[in-house]
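> Provided below are the primary sequence and the corresponding predicted coordinates.
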Amino acid sequence: MNVSIFIPCFIDQLYPAVAFDMVKVLEKAGCNVSYNTNQTCCGQPAFNAGFQGEAKDVCTKFLKDFGDAEYVVAPSASCVGFVRNYYGQLFDNSSVHNEVKSLGERTFEFSDFMVNVLQVDNVGARLNGKATYHDSCAALRECKLKKEPRQLLSNVQGLELVEMNDVETCCGFGGTFAVKFEPISIAMADQKINNAVSTDAQYLISTDMSCLMHLGGYIKNKGANLRVMHLAEVLANGWE
């Protein structure tokens, strides 16, 4: 199966190891993985900031870069959710309407692709310890993902998964929300981390590094004994 990976801006710049781990897992699952070096951004930051014209320009480039891909897979439900749910709005009644619809149907978040397309939920990963999982808003509400990440984590040898209270509550990141409404954002992170710490987990896992970046910063300032990990990092752990 041919997979073209899309690597979000912040993962490319700040967490490249997550991208390499996703490739590692996809290749072990039998995929032929390619990376289009022309790729840039999905357009979500500009769109969320209200710059729809600029966003449309970036999205047009995304359509060009991935238009011929058999599957597009990204380690970010946020980016995938934007492509699936908002490209149609930007290109409504345009000449590329069908192209946009087709690309949305071929674009998948990593755990969604593993479980629902490849039908693989065990890659032989190992991580000893206790973990709790954070449902990102984009994964839960835009990509309708709940069981897929947990199904993959349940097959990680040595890992005990414990649910935290209010697991479906937002972490407080929300992109520019964390900048525009900093006190509210911090309070939401505090609530999320307190719930995570209450499980006695050593690891806080999610599909979205944007959430984990926000929560990781709060954990560092709070001094909590908790390590954030992207799902791809977990699945790439414990095997060569």
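Cool, the structure landed.
> okay, CA-based contacts and neighbour counts for the rest of this
Will do.
> end-to-end on stretch 224-240?
Using CA to CA, to the nearest Å, one end of stretch 224-240 lies 31 Å from the other.
> typo on my end, stretch 217-231
18 Å.
> please list the outside residues in contact with it.
Residues outside stretch 217-231 that contact it (CA atoms under 8 Å, 6 or more residues apart in numbering): 18, 149, 153, 186, 189-190, 193, 197, 201-209, 212, 215-216.
> swap in stretch 107-119?
Under CA under 8 Å, 6+ apart, the answer for stretch 107-119 is 22, 26, 29, 71-77, 80, 83-84, 120-121, 143, 145, 148-149, 152, 207, 232.
> do stretch 82-91 as well
For stretch 82-91, using CA under 8 Å, 6+ apart, the contacting residues are 42, 44, 52, 56, 59, 97, 100-101, 104-105, 107, 142.
> return the subset of these lying in strands.
Cross-referencing the contacts of stretch 82-91 against strands under DSSP state E gives residue 107.
> quick one on the thing from earlier: return the subset of the contacts of stretch 217-231 lying in strands.
203-206.
> can you tell me which of those residues is nearest residue 164?
The closest of those to residue 164 turns out to be residue 204 (CA to CA; 10.1 Å).
> check contacts around the closest one.
131-134, 196, 226-229.
> kindly report the same for residue 11.
Residues near residue 11 by CA under 8 Å, 6+ apart: 18-19, 209.
> put together CSV for the contacts of residue 204, with distance to residue 4, neighbour count and secondary structure on each row.
Below are these laid out as CSV (distance: CA to CA, whole Å; neighbours: other CA atoms under 10 Å; DSSP: H, G, I helix; E, B strand; the rest coil):
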residue, distance to residue 4, neighbour count, secondary structure
131, 30, 25, strand
132, 30, 24, strand
133, 27, 24, strand
134, 26, 25, coil
196, 34, 26, helix
226, 33, 18, coil
227, 30, 16, strand
228, 26, 22, strand
229, 23, 21, strand
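> of all those residues, which comes closest to residue 93?
Using CA to CA, residue 134 comes nearest to residue 93 of these, at 37.0 Å.
> now the closest one: closest residue in space that isn't a chain neighbour?
residue 206 (5.2 Å; CA to CA, 6 or more residues apart in numbering).
> check contacts around that neighbour.
133-136, 212, 229-231.
> structure two is appended below for comparative analysis:
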Amino acid sequence: MRIALFVTCLADALFPESATAIVKILERLGHEIVFPESQTCCGQMHVNTGYLAEALPLVRHHVEAFEKDVSWDVAVAPSASCVGSVRNQHAMVARRYGDESLALRAEEIASRTYELSELLVDVLGVTDVGAFYPHRVTYHPTCHSLRMLRVADKPLQLLRAVRGMTLIELPVAESCCGFGGTFALKNSETSTAMLADKMSNVLSTGAEVCTAGDSSCLMQIGGGLSRLQSGVRTVHLAEILAATEQIAATP
């Protein structure tokens, strides 16, 4: 299958390891990865903060980039929130400003755009990707993956198949970590309180690693854990699934 990488701003600027890990996983499974080089921001942060007019050119550009740059069967991103934006916001923004043609094109792109665990489990029919990760791990289901995309236990199905890993259930897992983009800035005290609860639950597991499918949430949780000098790391789901016994044995 020919799979387009929707890299997202956060992966491009701060967490490229999550995107390169997706490439490693899918190439290991025998798929061809292509990259629409003109892609930029999908406009999620503009929509989420009420700047719909400013989001419209970004929606149009995203659709054009994925229509024209390369041919592909499905697209994948290391971010449930960005996939959620493509699926649930792009056509809405286009229709808000009377562009039905763009809305229909956006819906076509959205219908073939997936978060990693959805792509692996639902589209490719794979739960064991050949990963090896000898650590104690707990999983945080991010709000957009849980409530917008409804990925359910797909990430857990993938994690349970990872050899050498001990998967530990996270208490009150479905509670928000408090990030929410600009929510963490505009409501910092509430965000900090939510983060404190999430960190307490992560630490109670005794896990070495907290994983999730969104780098934004891992940035929030990881920042808090590092300030506590807890020793617990945050690692994107894709990076765990990309790990192999050969990688683990490399000095």
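Alright, I've got the coordinates. Quantities reported herein were computed from a predicted structural model and do not represent experimental measurements.
> any idea what the TM-score is?
For this chain pair, the superposition-based TM-score is 0.97 by TM-score structural alignment, normalised by the length of structure 1; 240 aligned residues with a CA RMSD of 1.2 Å.
> from the contacts of residue 206 of structure 1, which single one is nearest residue 160 of structure 1?
Once CA to CA is applied, the member of the contacts of residue 206 of structure 1 that ends up nearest residue 160 of structure 1 is residue 133, at 10.8 Å.
> my guess is that closest one contacts residue 205, does it?
Yes: contact criterion CA atoms under 8 Å: residue 133 of structure 1 and residue 205 qualify, at 4.9 Å.
> where along structure 1 do the helices fall?
Taking DSSP state H as the test, the helices found in structure 1 are 9-14, 16-28, 44-48, 52-66, 77-90, 97-105, 110-112, 137, 147-154, 177-180, 182-197, 209-222, 231-235.
> which residues are contacting the longest one?
Same thing as helix 182-197 of structure 1. 132, 164-167, 169-173, 177-178, 204, 214-215, 218-219, 224-226.
> that older thread, what about the contacts of residue 11 of structure 1, which one has the most neighbours?
Neighbours here mean other CA atoms under 10 Å. Within these, the largest count is held by residue 209, at 26 neighbours.
> that residue: what's it in contact with?
Residue 209 of structure 1 touches 11, 76, 230, counting by CA under 8 Å, 6+ apart.
> how many neighbouring residues does the second one have?
Around residue 76 of structure 1 sit 25 other residues, with neighbours defined as other CA under 10 Å.
> nearest residue to the equivalent of it over in structure 2 other than its sequence neighbours?
Counting by TM-score structural alignment, residue 76 of structure 1 lines up with residue 79 in structure 2. Closest residue to residue 79 of structure 2 apart from its sequence neighbours, by CA to CA, 6+ apart: residue 214 at 4.8 Å.
> residue in structure 1 matching that neighbour?
Checking TM-score structural alignment: residue 214 of structure 2 goes with residue 208.
> distance of the counterpart of residue 228 of structure 1 in structure 2 from residue 228 of structure 2?
Aligned by TM-score structural alignment, residue 228 of structure 1 pairs with residue 234 of structure 2. Between residue 234 of structure 2 and residue 228 of structure 2 the distance is 13 Å, computed by CA to CA.
> mind listing what residue 29 of structure 2 touches?
Contacts of residue 29 of structure 2 by CA under 8 Å, 6+ apart are residue 129.
> and it, how far from residue 169 of structure 2?
Counting by CA to CA, the gap from residue 29 of structure 2 to residue 169 of structure 2 is 28 Å.
> same check on residue 146 of structure 2?
Distance from residue 146 of structure 2 to residue 169 of structure 2, by CA to CA: 16 Å.
> now distance to residue 36 of structure 1 too, for the contacts of residue 11 of structure 1, in JSON lines please.
Shown next, in JSON lines, are those (distance: CA to CA, whole Å):
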{"residue": "18", "distance to residue 36 of structure 1": "17"}
{"residue": "19", "distance to residue 36 of structure 1": "13"}
{"residue": "209", "distance to residue 36 of structure 1": "21"}
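> at the geometric centre of structure 1, which residue do we find?
For structure 1, the residue sitting closest to the mean C-alpha position, by CA atoms, centre = their mean, is residue 76 at 2.2 Å.
> and that residue, what is it in contact with?
Taking CA under 8 Å, 6+ apart as the test, what residue 76 of structure 1 contacts is 8, 109-110, 207-209.
> buried members of those residues into ChimeraX, please.
Only the buried entries of the contacts of residue 76 of structure 1 go into this ChimeraX selection, using 16 or more other CA atoms under 10 Å:
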select :8,109,110,207,208,209
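> closest to residue 4 of structure 1 out of the contacts of residue 11 of structure 1?
Looking across the contacts of residue 11 of structure 1 and measuring by CA to CA, the closest to residue 4 of structure 1 is residue 19, at 12.2 Å.
> the closest one and residue 9 touch, don't they?
No: Residue 19 of structure 1 sits out of contact with residue 9 when judged by CA under 8 Å, with a separation of 11.1 Å.
> in CSV, list the ones in strands among the contacts of stretch 217-231 of structure 1 along with distance to residue 64 of structure 1.
Converted to CSV, these look like this (distance: CA to CA, whole Å):
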residue, distance to residue 64 of structure 1
203, 38
204, 36
205, 33
206, 30
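> how about those residues, which pair is most distant?
Across those (CA to CA), the longest gap, 9.9 Å, separates 203 and 206.
> what's the spacing between the aligned residue in structure 2 for residue 168 of structure 1 and residue 128 of structure 2?
Aligned counterpart of residue 168 of structure 1 in structure 2: residue 174 (TM-score structural alignment). Distance of residue 174 of structure 2 to residue 128 of structure 2, computed by CA to CA: 24 Å.
> again, but for residue 162 of structure 2
From residue 162 of structure 2 across to residue 128 of structure 2, the span is 7 Å (CA to CA).
> this completes my enquiry, with thanks.
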